[in-house]
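A.B. asks: I would like the atomic coordinates for the input below:
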Amino acid sequence: MKKYIAYYRVSTQRQSLGLQAQQANVSNFIQSSMDNILISEYSEKESGKSNNRIELNKALSECKQQGATLIIAKLDRLSRNISFAFELKQSGIEFLALDLPQFNTLTLAVFMGLAQQERELISTRTKAALKVKKEQGYKLGRPNASFTNEQINNASIRRKEIADNNNNTKRAKLMIAALIKSTKNKSEIARQLNENGFRTAKDKLFNAKAIDRIVKRYSLY
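C.D. replies: Below you'll find the predicted structure:
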């Protein structure tokens, strides 16, 4: 038997219909299997930008006590800041977002592993690049330095490698691959990524063109 504790959030007093829709989605999921059981429900009216929420904290506390999974109708009902979801992973609490079932505790583990790997790779590559430059006699930061065509070409290749290995790009690629199974609308995919705290390699908001570029580059169809 799988135990669940539901959490609902609306931003204003006027969004009662939004609350009812969330409750209906959770109810449909619970009834979809005889093994599902809904233990408790928590709801509150709070901005998604705030991570200090009384009812959510109560739900998380009961999840720990009951060994239950936190279930939410939409990922942005939990938090618009994706780093908050990562904190949930570290707390050991499993959660399920009904609108993005692929984005669960296991997926978070993959993202966190990629983030750690990226930090280590950046450090290693930076040290190696500086060492090579010093051995070649370059003075870093020299304003009048001149570069050969080969150096310029290598720099271009290097920038592409950095973009491909960027932690933001890696995480976004996984999320886009999950979302594109349910919608091909790139503007909608960009909206969902932006609402959940994802950013491009240059730390910008996503748009349809950026989504299309990643889809084509990594053949995500």
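A.B. asks: from here on, contacts and neighbour counts on C-alpha atoms
C.D. replies: Noted.
A.B. asks: just checking, what packs against the longest helix seen in the chain?
C.D. replies: Criterion DSSP state H: the longest helix present in the chain is helix 105-135. In terms of contacts (3 or more C-alpha pairs under 8 Å, 6 or more residues apart in numbering; DSSP states H and E), helix 105-135 is packed against helix 82-91, helix 167-179.
A.B. asks: Kindly present these as JSON lines, with separate columns for distance to residue 9 and mean neighbour count.
C.D. replies: Listed next are those as JSON lines, based on distance: least, C-alpha to C-alpha, whole Å; neighbours: other C-alpha atoms under 10 Å:
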{"stretch": "helix 82-91", "distance to residue 9": "15", "mean neighbour count": "15"}
{"stretch": "helix 167-179", "distance to residue 9": "22", "mean neighbour count": "20"}
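A.B. asks: Redo these as JSON lines? Include distance to residue 188.
C.D. replies: Shown next, in JSON lines, are these (distance: least, C-alpha to C-alpha, whole Å):
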{"stretch": "helix 82-91", "distance to residue 188": "18"}
{"stretch": "helix 167-179", "distance to residue 188": "9"}
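A.B. asks: to compare against the first, here's another:
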Amino acid sequence: PECSKALAACKALGAVLVVAKLDRLSRTVSHISRLMETTVFKVATMPEADSFQLHIYAALAEQERKFISQRTREGLQALKARAAQGDVESVAKLNKQVEARRKTALQNTIAVATQAVVDKADKVSQSYADAIKSAMFDGVPTLSALAERFNTLKLPSSRGVVGNWQAVQVDRLCKRLGIAFP
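C.D. replies: Here you go, the predicted model:
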């Protein structure tokens, strides 16, 4: 996503995109070739390279990526074979890998759930913005008075409880909305 933003900015400004290394821009010759047709870019590690040289370096980078992928697959297969034969160290490495994947998946799940809670809280907070602004217009002087007004209007709190507003809750709500209440 950030690369797309940078490419769009370069096109809009007529600027040259500078990348640290060619393989940070793309790892396939076809993608590099398409980019060369639409975008002017320079590679910091080879600033004088022309399009022919960039194609060659892109081809080498693509091939190296394939070699790395193949070596990784072969190494994992060998590790699994040693583990199947009862090698304790190999079993431990595989278990560590499984645990790392599980932990990453759990962290991603927690991040998504946390963002959902924040989004819901933001949405609920927005529903109170008009009531706060109306109270300010009407001259409600304090957070306690605003809490009492919410209780009188029978506005449910973020947890759905009616008549339970307190000044501290109203203060947090105003801060979340970026409203400076008197």
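A.B. asks: So after superposing, what's the score?
C.D. replies: Once superposed, chain against chain, the TM-score is 0.37 (TM-score structural alignment, normalised by the length of the second structure); 75 aligned residues with a C-alpha RMSD of 2.2 Å.
A.B. asks: rewinding a little: list the buried ones in the longest helix of the first structure?
C.D. replies: 105, 107-108, 111-112, 114-115, 118 (16 or more other C-alpha atoms under 10 Å).
A.B. asks: Next SSE downstream of it?
C.D. replies: Later in the chain than helix 105-135 of the first structure, the nearest helix or strand by DSSP states H and E is helix 149-165.
A.B. asks: just the angle between that following helix and helix 105-135, please?
C.D. replies: 160 degrees (axes from the mean of the first three to the mean of the last three C-alpha atoms, to 10 degrees).
A.B. asks: now the angle between helix 167-179 and helix 149-165 of the first structure, please.
C.D. replies: 50 degrees.
A.B. asks: And residue 136 of the second structure, how close does it get to residue 152 of the second structure?
C.D. replies: Separation of residue 136 of the second structure from residue 152 of the second structure (C-alpha to C-alpha, to the nearest Å) stands at 16 Å.
A.B. asks: Same question for residue 173 of the second structure.
C.D. replies: Noted for residue 173 of the second structure: a distance of 18 Å to residue 152 of the second structure, by C-alpha to C-alpha.
A.B. asks: Of the two, which one has the most company?
C.D. replies: residue 173 (21 against 12; other C-alpha atoms under 10 Å).
A.B. asks: Hmm, the more buried one is touching residue 125, no?
C.D. replies: Yes: between residue 173 of the second structure and residue 125 there is a contact at 6.4 Å, judged by C-alpha atoms under 8 Å.
A.B. asks: for the second structure, what spans make up the strands?
C.D. replies: Using DSSP state E, the strands found in the second structure span residues 17-19, 41-43.
A.B. asks: Let's have these in CSV, adding distance to residue 35 of the second structure and mean neighbour count.
C.D. replies: Formatted as CSV, the strands of the second structure follow (distance: least, C-alpha to C-alpha, whole Å; neighbours: other C-alpha under 10 Å):
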stretch, distance to residue 35 of the second structure, mean neighbour count
strand 17-19, 11, 16
strand 41-43, 9, 18
